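Colleague: got a sequence here, can you model it:
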Amino acid sequence: MVLTVDYVEKMKLLEKKLAVEFEMKDLGQLKYFLGIEISRSEQGIFLSQRKYILDILSEIGMLACKLADTPIETNHSLTVYLDQIETDKHRYQRLVGKLIYLSHTIPDIAYSMSIISRFMHSPSEEHMTALYLILRYLKGSPRKGLLFSKNDKACIEGYTDSDWARDKTTGQSTSGYFTFVEGNLVTWRSKKQKVVARSSAEAEFRSMAYVICELLWIRSILADLGIKYEQPMNLFCDNKVAVEIAHNPVQHDRTKHVEVDKHFIKEKLDNQVFQTLYVRSED
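Modeller: Alright, predicted model coming up:
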């Protein structure tokens, strides 16, 4: 069990109350929990899964594998082919499950994991090669993780993007977003959209709706903890057309397929819950 409080006195009081119902022993400051390593310094609290990564590589005999610069090939064309060569389905599913757990501290692999998870029912040798590429990438960066530090940023921010019609089987797009609270990365996701977008602007617009829901949820959680943010949250998007659609109340052909999202986003903009900001794709 992990206990988190803001004062030592509260910790002692909580421990006493729990000890009435359970046999307990105080193990001191948190250092290792469910495969996640926790370290502290003047910079902040750092979470990583170095040992977990090395254990996986050792288990499958890849400790001496070649390193990879990226967790997935740029402009990949992974899909299910009729003439594909099948691979060990059990091994594939087991490795994917282990890698999904790594996504808790390594956001870099979120997109690639979203892609290879789509072939769990019928993996091929090509899909297994893509999975090994992720492992080779992790081999070169086992110390990567998340740093939570104190800073002067008193705001909630979200970044959103999408790849348009990348899924070769269905033509669906993939949404991606990540959110920051006071300058610290707290949530991220890469997920295939439920419907086919007819333009890149539509795909980006749907991604905006996803991240707005996430930002509202985060603000609600913080409010329950007694932390309230009165200023608008920042939403960054690299598609100017999508940003313009969010501010434009006029219905037209470019938005008729996303009317519910359009009204939802416009309502939050009008209520100054968040503000949209353009960011270059390079940034």
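Colleague: only C-alpha atoms for contact and neighbour calcs from this point on.
Modeller: Noted.
Colleague: what helix or strand is residue 126 located in?
Modeller: helix 125-139 (DSSP states H and E).
Colleague: that helix packs against which elements?
Modeller: helix 50-59, helix 110-116 (3 or more C-alpha pairs under 8 Å, 6 or more residues apart in numbering; DSSP states H and E).
Colleague: mind listing the helices for the stretch 51-200 of the chain?
Modeller: Applying DSSP state H, counting those that start in this stretch to the stretch 51-200 of the chain gives helices spanning 89-102, 110-116, 125-139, 200-224.
Colleague: what about residue 276, how many residues nearby?
Modeller: 20 (other C-alpha atoms under 10 Å).
Colleague: measure it to residue 145 for me?
Modeller: Distance from residue 276 to residue 145, counting by C-alpha to C-alpha, to the nearest Å: 29 Å.
Colleague: what of residue 216?
Modeller: With C-alpha to C-alpha as the criterion, residue 216 and residue 145 are 25 Å apart.
Colleague: which one of these two is surrounded by more residues?
Modeller: Per other C-alpha under 10 Å, whichever of residue 216 and residue 145 has more neighbours is residue 145, with 21 against 16.
Colleague: ok, that one touching residue 39?
Modeller: No - when contacts are counted by C-alpha atoms under 8 Å, residue 145 is not listed as touching residue 39 (10.8 Å).
Colleague: ok so, going back, name the surrounding residues that touch the helix holding residue 126.
Modeller: Helix 125-139 is contacted by residues 53-54, 57, 63, 65-73, 78, 84-87, 92, 96, 109, 112, 116, 119 when judged by C-alpha atoms under 8 Å, 6 or more residues apart in numbering.
Colleague: another for comparison:
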Amino acid sequence: MSNLGLLHYFLGLQVEQTDHGIFLHQAKYVNDILERFCMTQERPDSTPLAVNHGISLDCEGEPVDPTYYQAIIGSLMYLTASRPDIMFATCLCARYQVNPNTVHLTAAKRIISYLLHSPNLGIWYSNNEKFDLVAYSDSDYAAYVLEDPIPDQPEEEDVEGMAYWEKYCANLVQVSCLMLETMIPELQKDFEHHGA
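Modeller: Got it, this is the predicted structure:
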């Protein structure tokens, strides 16, 4: 096995290691998305989703090509690995992949134009000895109302006042934290070994 030096790319994630920590981002992939969907010359948006977006299954608009819409959503879903700021908007748009219309496409393209505003955002892991992973949850997704109830929702189970979907999200966060706990020491060892 040969030593290839410091890690720079990992499954599409760009890894920048400094004396102060590790920065994971997907700036190259953001540029690829902008070019793929011809959005490089668009006006950047400062938020990934309008405040009163009104996106629902019943919103009216002309039907659009589902394959094109699904390509946009698939690209954005892959980007959420390093961009939690677009997670809610992307998942909201992903709900309408079967019969998308112009309203849904406009919302998906707004997420892409938001990427123009902030193409270099990512996740920073400080090299400090004290590392606290803090997560916040807006329990009602900014007053967003779901059209359908959550399937298989338990009637009596209450996990310390959290809703069912919060329990599910908490499990996902726990799994992600476990993955990070195993990945960060390896990256730090690699970083210390090569002394960048």
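Colleague: need the TM-score between these chains.
Modeller: Here the TM-score for the pair of chains, by TM-score structural alignment, normalised by the length of structure 2, is 0.75; 179 aligned residues with a C-alpha RMSD of 3.3 Å.
Colleague: of the contacts of helix 125-139 of structure 1, buried ones?
Modeller: 53-54, 57, 63, 68, 70-72, 78, 92, 96, 109, 112, 116, 119 (16 or more other C-alpha atoms under 10 Å).
Colleague: list the residues that contact the residue nearest to residue 180 of structure 1 when sequence neighbours are not counted.
Modeller: Nearest residue to residue 180 of structure 1 in three dimensions, chain neighbours excluded: residue 157, at 5.1 Å (C-alpha to C-alpha, 6 or more residues apart in numbering). Counting by C-alpha under 8 Å, 6+ apart, residue 157 of structure 1 touches 179, 180, 181, 215, 233, 234, 235, 236.
Colleague: how near is the fifth one to residue 176 of structure 1?
Modeller: When distance is defined by C-alpha to C-alpha, residue 233 of structure 1 is 18 Å away from residue 176 of structure 1.
Colleague: and for the last one?
Modeller: The spacing between residue 236 of structure 1 and residue 176 of structure 1, counted by C-alpha to C-alpha, is 12 Å.
Colleague: cool, residue 204 of structure 1 as well?
Modeller: Distance of residue 204 of structure 1 to residue 176 of structure 1, computed by C-alpha to C-alpha: 9 Å.
Colleague: structure 2: matching residues for the helix holding residue 126 of structure 1?
Modeller: Counting by TM-score structural alignment, helix 125-139 of structure 1 lines up with residues 102-116 of structure 2.
Colleague: what's the mean distance for that stretch versus structure 1?
Modeller: Stretch 102-116 of structure 2 differs from its equivalent in structure 1 by a mean of 0.4 Å after superposition (mean C-alpha distance after the TM-score superposition for structure 1).
Colleague: which residue lies nearest the spatial centre of structure 2?
Modeller: By C-alpha atoms, centre = their mean, structure 2 has its centre lying nearest to residue 80, at 2.1 Å.
Colleague: sec struct for the closest residue to residue 16 of structure 2 other than its chain neighbours, please.
Modeller: Nearest non-adjacent residue to residue 16 of structure 2, counting by C-alpha to C-alpha, 6+ apart: residue 23, 5.1 Å away. Taken by DSSP: H, G, I helix; E, B strand; the rest coil, the conformation at residue 23 of structure 2 corresponds to strand.
Colleague: aligned to residue 23 of structure 2, what sits in structure 1?
Modeller: Residue 23 of structure 2 maps onto residue 46 in structure 1, by TM-score structural alignment.
Colleague: rebuild the helices of the stretch 51-200 of structure 1 as a markdown table, extending it with distance to residue 187 of structure 1.
Modeller: Shown next, in a markdown table, are those (distance: least, C-alpha to C-alpha, whole Å):
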| stretch | distance to residue 187 of structure 1 |
| --- | --- |
| helix 89-102 | 14 |
| helix 110-116 | 11 |
| helix 125-139 | 20 |
| helix 200-224 | 8 |
